[in-house]
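*Asks:* generate a structure from the sequence data that follows.
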Amino acid sequence: MTAPTINGSTYPQPVDDLLPEARKLTQELAELPSRNRLMREFRIGPQKANALLSHLTDERARQEQADTLHTAMVVRGSFADRPVLIPTDPTPDADTTDTDPGTSPDESQPAPDTTPTQPAPADERKEQPAPVESPDTNITDPPARPSRAVVVWPVVLLALPAFVAVWSGWVGLGQMCGFGQVDLLPGFTGDNGEPVATLNTAITLPIGMETYGTYALYVWLSGRLPRRARRFAMWSAITSLGVGAAGQIVYHLLAAADITKAPWPITAAVACLPVAVLGMGAALAHLVRENAR
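*Replies:* Next up, the predicted model:
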């Protein structure tokens, strides 16, 4: 039993009936389909598929030729519409005469003038103005002054008090959440039994959060990286700065209420900050390095 064709008919169809569906298939693929694809889609033989493909190829060639001609006409029209910068003198030259189309070339030539002509004085020839190309030709812009670089040292003065406030806030909140002295070299002690090296882990919060927020803000506003890296830097910078502001608010509220131990939800959130900073920093470094390669 013969399988139904595109319109449900079991009888073979001519190429003209298959051509509209073949055009739709070409638009869906954004290119000319192969012969095997036409045979498989429309259940036709190789000869009819070759004929159908030949029609599609001819239509594509005619379309490309029409597009090229249209583009050339548009470009030519844009040049024709441009204003003329050099005005032309409407008066004819002294040595040219109007000729009648009905006269012959010999009759159109005037008789030679035997009157001697005197050349113009040298002073008058020198004083003749040169043709003006445009009305703005004689207008000269004043020389541009060299631009001075914007000073950056006021930013340092603004950053110093902010750094002190942010540092104290993060360290205080870290101590409320369980951050404190840690023995960096367990098993190694001094003569008096004290640890050789200790570190207050509360300082990791201001270093990690604020340093990453500043760097992500720089990457975002630099404009020298692809859109993907700048988008990630923008959202991560906004997030880190927002979390930093929230941390300062929480610390000052707890300190004003004389609370020395933070509630467990705040402790859990603060404990996750170093891991979150590590992940965002690694992702941003990967995007920056990928652009450099």
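*Asks:* going forward, measure contacts between C-alpha atoms and count neighbours the same way
*Replies:* Fine.
*Asks:* any idea how far residue 233 is from the residue nearest the centre of the chain?
*Replies:* Central residue of the chain (CA atoms, centre = their mean): residue 227, 6.8 Å from the mean position. Distance, residue 227 to residue 233, by CA to CA, to the nearest Å: 10 Å.
*Asks:* same deal with residue 225?
*Replies:* Distance from residue 225 to residue 233, by CA to CA: 10 Å.
*Asks:* next SSE after the longest helix seen in the chain?
*Replies:* Secondary structure assigned by DSSP state H gives helix 46-80 as the longest helix of the chain. Once helix 46-80 ends, the next helix or strand along the chain (criterion: DSSP states H and E) is helix 105-108.
*Asks:* report the buried residues of the longest helix of the chain.
*Replies:* With burial defined by 16 or more other CA atoms under 10 Å, the residues of helix 46-80 counted as buried are 48, 49, 50, 52, 53, 55, 56.
*Asks:* and of those residues, the nearest to residue 243?
*Replies:* Ranked by distance to residue 243 (CA to CA), these are led by residue 56 at 60.6 Å.
*Asks:* touching, that closest one and residue 23? I think so.
*Replies:* Yes. Counting by CA atoms under 8 Å, residue 56 does reach residue 23; the two are 7.3 Å apart.
*Asks:* how about the strands of this protein, start to end?
*Replies:* 181-183, 198-200 (DSSP state E).
*Asks:* nearest to residue 173, out of those strands?
*Replies:* strand 198-200 (12.7 Å).
*Asks:* count the neighbours of residue 243 for me.
*Replies:* 17 (other CA atoms under 10 Å).
*Asks:* which residues does it contact?
*Replies:* Listed by CA atoms under 8 Å, 6 or more residues apart in numbering, residue 243 has no contact partners.
*Asks:* how about this one, so we can line them up?
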Amino acid sequence: MSTPLRSTYPIPVEDLIPAARKLAADLGSTPSRNRVMKEFRIGAEKARTILDALAEPTPEPSPDPVEQWLHAVPDPVEPEHSDADEEMPPAPGEGASSQVTPLVDPAPAAQTAAPEVVPAATPADGKPVRSWPVLLLALPAFVAVWSGWVGLGELTGFGVVHPLPGIADGFTINSAITLPIGVETYAAFALRVWLSGRVPAKARKFAKVSALSALVLGALGQVAYHLLEAAGVTQAPWQITTVVACLPVAVLGMGAALAHLIHAPETACPSENRES
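*Replies:* This is a model prediction of the structure:
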């Protein structure tokens, strides 16, 4: 028999339903309304609500999510022992009753699958740009530049010389060809070093300045030759002769400096180290 719930304040119906279910279980049948009213000291309306709740099927308790998660863990599988497993000999000083632990090979660690390497997407048009049009464009420029430098060299004193006197007196060469070979070749080389991006910063900066300077100097040389040729001048003024005579030496110095900067390591200058 259940103990009547006694309280100064009215007890909610929801709190009385579990006690009413226990009372019904003790009696073996659903109690009458009067019995519920007397047992719990409530009115007829609350008693009728409790009896309606007892008539409904008892809802099954929902499983505890934590308990359900714990039961979902599989039991650990004990490693199988093979016949080849050996027993550890007892340590010195231990009696015969000491427990012997068999040698069991540890389970192999789970191997993590290597991430799949996805090849980079290649553009639809992956063909490299052909460079042969540059040779076609350079051919007429080479003819014009060559003739201009050779003509300017002849106006400034360059001409046929014997480079091997006493060795090969019959061997001669026109020194005017040194101007187009030196100036234009260096301009193309320095331009390539500047745009390659594979050299130290100092070498790239020097290549940029010297390449632009060589191109401007080559353009001025062509302008000077055509102006002198159009004016019918057979001997260039001393100012132009002085500049043209210094070109081979300047090209040699810039080429040697650029080659040194290309192979020099990127280290700070001594003055910069003192300042830092």
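*Asks:* pipe the strands of structure 1 into a markdown table and attach mean neighbour count and distance to residue 66 of structure 1 per row.
*Replies:* Conversion of those to a markdown table gives the following (neighbours: other CA atoms under 10 Å; distance: least, CA to CA, whole Å):
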| stretch | mean neighbour count | distance to residue 66 of structure 1 |
| --- | --- | --- |
| strand 181-183 | 13 | 78 |
| strand 198-200 | 14 | 76 |
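*Asks:* so can I have CSV of the ones you listed showing distance to residue 126 of structure 1?
*Replies:* Shown next, in CSV, are these (distance: least, CA to CA, whole Å):
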stretch, distance to residue 126 of structure 1
strand 181-183, 94
strand 198-200, 90
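*Asks:* tell me which of the ones you listed lies nearest to residue 162 of structure 1.
*Replies:* With CA to CA, the closest approach to residue 162 of structure 1 among these belongs to strand 198-200: 21.2 Å.
*Asks:* how about that closest one, which residues of structure 2 does it hit?
*Replies:* Per the alignment by TM-score structural alignment, strand 198-200 of structure 1 matches residues 172-174 in structure 2.
*Asks:* what's next to that stretch, contact-wise?
*Replies:* If you take CA under 8 Å, 6+ apart as the criterion, stretch 172-174 of structure 2 is touched by 158, 159, 160, 161, 162, 163.
*Asks:* again with stretch 242-261 of structure 2
*Replies:* 153, 156, 178-179, 182-183, 186, 190, 200, 202-203, 206-207, 210.
*Asks:* from residue 38 of structure 2, how far off is residue 22 of structure 2?
*Replies:* According to CA to CA, residue 22 of structure 2 and residue 38 of structure 2 sit 15 Å apart.
*Asks:* with residue 258 of structure 2 instead?
*Replies:* Distance from residue 258 of structure 2 to residue 38 of structure 2, by CA to CA: 112 Å.
*Asks:* between those two, which has more neighbouring residues?
*Replies:* Set side by side, residue 258 of structure 2 and residue 38 show more neighbours around residue 258, with 21 against 13, by other CA under 10 Å.
*Asks:* circling back to that earlier point, OK, contacts around the residue mapped onto the residue nearest to the centre of structure 1 from structure 2?
*Replies:* In structure 2, the residue matched to residue 227 of structure 1 (TM-score structural alignment) is residue 201. By CA under 8 Å, 6+ apart, the contact list for residue 201 of structure 2 reads residue 266.
*Asks:* do residue 237 of structure 1 as well
*Replies:* Neighbour list for residue 237 of structure 1: 212, 213, 214, 216, 217 [criterion: CA under 8 Å, 6+ apart].
*Asks:* corresponding residue for the fourth one in structure 2?
*Replies:* Using TM-score structural alignment as the criterion, residue 216 of structure 1 maps onto residue 190 of structure 2.
*Asks:* hmm, its match is touching residue 207, no?
*Replies:* Yes. With contact defined as CA under 8 Å, residue 190 of structure 2 reaches residue 207; the gap is 4.9 Å.
*Asks:* between these two, which has more neighbouring residues?
*Replies:* Neighbours per residue (other CA under 10 Å) separate residue 190 of structure 2 from residue 207, with residue 207 holding more: 29 against 26.
*Asks:* how close does the more buried one get to residue 273 of structure 2?
*Replies:* 25 Å.
*Asks:* repeat that for residue 241 of structure 2.
*Replies:* 44 Å.
*Asks:* which one's more surrounded, the two?
*Replies:* Each of residue 241 of structure 2 and residue 273 has its neighbours counted (other CA under 10 Å); residue 241 has more, 17 against 9.
*Asks:* mind checking what the more buried one lines up with in structure 1?
*Replies:* Matched by TM-score structural alignment, residue 241 of structure 2 corresponds to residue 267 in structure 1.
*Asks:* check contacts around its match.
*Replies:* Counting by CA under 8 Å, 6+ apart, residue 267 of structure 1 has contacts 177, 178.
*Asks:* how about 10 Å then?
*Replies:* For residue 267 of structure 1, the contact set (CA atoms under 10 Å, 6 or more residues apart in numbering) comprises 173, 174, 176, 177, 178, 179, 261.
*Asks:* need the max-distance pair from these.
*Replies:* Going by CA to CA, the pair spanning the contacts of residue 267 of structure 1 furthest: 179 and 261, at 11.1 Å.
*Asks:* equivalent range in structure 2 for stretch 175-187 of structure 1?
*Replies:* Aligned using TM-score structural alignment, stretch 175-187 of structure 1 spans residues 154-166 in structure 2.
*Asks:* now the nearest residue to residue 189 of structure 2 once chain neighbours are set aside: how far from residue 190 of structure 2?
*Replies:* Leaving aside its sequence neighbours, residue 189 of structure 2 sits nearest to residue 211 (CA to CA, 6 or more residues apart in numbering; 7.9 Å). According to CA to CA, residue 211 of structure 2 stands 5 Å off from residue 190 of structure 2.
*Asks:* much appreciated, bye for now.
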